[in-house]
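> Structural data only, the sequence is not supplied:
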């Protein structure tokens, strides 16, 4: 099973160096609290995350959180909510029948969200976390901060932001 990274921008646009701004643009993280999904084995992704580590946090998303994310924050072009009927209609050629099937296909690496851009929007606009962040938004996750790689704990943050 391929690992799927959920990448969230947790810092705003002020004082971002041009090279980091370019990386954030490539990752489609234009604004604070935007979330994108990419397979962990995507070529060049590790270098991009390393470059943007002071503006984003990321980790492996699990199936339950991914299904919940797609149901609550998933959008289709035009801004309408993602529904089971829409997924069944538009993704039938890939053998996907509902949102849970889409989540499985994404986790297994059969579908790439950024390649389905004209069917499902690849960026999820999240709320700020309920109850606030647990640490500083200027320190790495390892030293009681919020930035950088956080592994499975990304799911807890996503739950607070839904």
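Ah, there it is. Treat the numbers as computed from the prediction; the structure is a model and nothing was measured.
> hey, let's count contacts and neighbours off CA atoms from now on
OK.
> contacting residues for the residue nearest the centre of the chain?
Centroid check for the chain by Cα atoms, centre = their mean gives residue 36 as the closest residue, at 2.7 Å. By Cα atoms under 8 Å, 6 or more residues apart in numbering, the contact set of residue 36 is 6, 7, 8, 27, 28, 29, 122, 123, 124.
> Roughly how far does the fourth one sit from residue 8?
Separation of residue 27 from residue 8 (Cα to Cα, to the nearest Å): 10 Å.
> Tell me the buried residues within the contacts of residue 36.
6, 7, 8, 27, 28, 29, 122, 123, 124 (16 or more other Cα atoms under 10 Å).
> Give me the three-state assignment for the second one.
Of the three states, residue 7 takes strand according to DSSP: H, G, I helix; E, B strand; the rest coil.
> How about it: what's its closest non-neighbour residue?
residue 58 (4.4 Å; Cα to Cα, 6 or more residues apart in numbering).
> ditto for the last one
Distances taken as Cα to Cα, 6+ apart place residue 35 nearest to residue 124, at 5.0 Å, with adjacent residues excluded.
> next, the one to line up against it:
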């Protein structure tokens, strides 16, 4: 029998269907990857523009502040600094001999461990809470550099009760994208300026776990900062402390 007259062998119908399905799935995955790549490229452009815009806003605000100070000095007037909108609060003492009320306040502030730090919006309620835990914490106004370093070095997100590192902007976009927050720079800007979505952005961040400061504390945790100790309000000096602990 010649080769041309040989019986042809056909593949089973199930094999042909599987091949078709596999080919469709491969094509679909390729299309999804292409769409994802395109979306990421567009998002990167938006993030870059926002970061540039935030930088320009910070520079303009700093220049306006310097100009106002110079004008007040030149005219012989006093320049009154703006009231702080956000404090960075660090817990520096344990729970030994701690009354129930301060312990509860520390829980509400999410300061569950020594060297934990959180951002707190400054208002009447938060000031009253800080007054109750004054012997156990220190706080002040964090500048833009400190906020940025905290998020990039120690920033973790709280997603479904899990502590997730901020390794990708998609973590932020998936949780806060509906609020217009899609990247780390958005979170930094929202926290530093105490923006309209400060509450959501702050709740999204896991409390910062800092280290003991280089060189240690002054050793006077029973005294207030203005008395040469470590606790209580320390204004701009909180930035130097955070850098030692970051």
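Cool, the structure landed. This is a predicted model, so every value here is computed, not measured.
> ok so, going back, for the contacts of residue 36 of the first structure, give me a markdown table that also has distance to residue 114 of the first structure.
A markdown table is the format used below for the contacts of residue 36 of the first structure (distance: Cα to Cα, whole Å):
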| residue | distance to residue 114 of the first structure |
| --- | --- |
| 6 | 13 |
| 7 | 13 |
| 8 | 15 |
| 27 | 10 |
| 28 | 9 |
| 29 | 12 |
| 122 | 5 |
| 123 | 9 |
| 124 | 12 |
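> Would you quantify the distance from the residue in the first structure sticking out farthest from the centre to residue 87 of the first structure?
Distance from the C-alpha centroid of the first structure, by Cα atoms, centre = their mean, peaks at residue 93 (24.3 Å). In this structure, residue 93 of the first structure and residue 87 of the first structure are 11 Å apart, going by Cα to Cα.
> Need the counterpart of the residue nearest to the centre of the first structure in the second structure.
Residue 36 of the first structure maps onto residue 118 of the second structure when the alignment is built from TM-score structural alignment.
> what does residue 5 of the first structure give?
Residue 5 of the first structure maps onto residue 87 in the second structure, by TM-score structural alignment.
> Contacts only, for its match.
Contacts of residue 87 of the second structure (Cα under 8 Å, 6+ apart): 119, 120, 121, 122, 139, 140, 141, 142.
> Checking the residues you listed against the first structure: which ones persist?
Mapping the contacts of residue 87 of the second structure onto the first structure (both residues aligned by TM-score structural alignment, their matches' Cα atoms under 8 Å) leaves 119, 120, 121, 122, 139, 140, 141, 142 still in contact.
> For those residues, which single residue is the most surrounded?
Neighbour counts for those (other Cα atoms under 10 Å) peak at residue 139, which has 29 neighbours.
> secondary structure element for that residue?
Assigned by DSSP states H and E, residue 139 of the second structure belongs to strand 137-140.
> Now the next helix or strand after that strand: buried residues?
Next helix or strand after strand 137-140 of the second structure toward the C-terminus (DSSP H and E): helix 144-154. Neighbour-count burial for helix 144-154 of the second structure, with 16+ other Cα under 10 Å as criterion, is recorded at 144, 146, 147, 148, 150, 151, 154.
> do stretch 113-132 of the first structure as well
113, 114, 119, 120, 121, 122, 123, 124, 125, 126, 128, 129.
> now do stretch 6-16 of the first structure
Quick answer for stretch 6-16 of the first structure (16+ other Cα under 10 Å): 6, 7, 8, 9, 10, 11.
> Determine the longest helix present in the second structure.
In the second structure, with assignment by DSSP state H, the single longest helix is helix 13-74.
> What range does that helix cover in the first structure?
Aligned using TM-score structural alignment, helix 13-74 of the second structure spans no residues in the first structure.
> Between the contacts of residue 36 of the first structure, which sits nearest residue 139 of the first structure?
Residue 139 of the first structure has its nearest neighbour among the contacts of residue 36 of the first structure in residue 8, at 15.1 Å by Cα to Cα.
> Now do the buried residues in stretch 167-178 of the second structure.
By neighbour count on 16+ other Cα under 10 Å, the buried set for stretch 167-178 of the second structure is 169, 170, 171, 172, 173, 175, 176.
> Tell me which residues touch the third one, please.
Contact criterion Cα under 8 Å, 6+ apart gives residue 157 as the residues in contact with residue 171 of the second structure.
> name the element it belongs to?
Assigned by DSSP H and E, residue 171 of the second structure belongs to helix 169-176.
> Downstream of that helix, the next helix or strand is which one?
Sequence order places helix 184-193 as the next helix or strand after helix 169-176 of the second structure, per DSSP H and E.
> Now do the buried residues in that next one.
Judged by neighbour count using 16+ other Cα under 10 Å, the buried positions of helix 184-193 of the second structure are 184, 185, 186, 187, 188, 189, 190, 191, 192.
> got it, and stretch 145-162 of the first structure?
By 16+ other Cα under 10 Å, the buried positions in stretch 145-162 of the first structure come out as 146, 147, 148, 149, 150, 154, 155, 157, 158, 161, 162.
> Touching, the fifth one and residue 58? I think so.
Yes. Using Cα atoms under 8 Å, residue 150 of the first structure is in contact with residue 58, at 6.0 Å.
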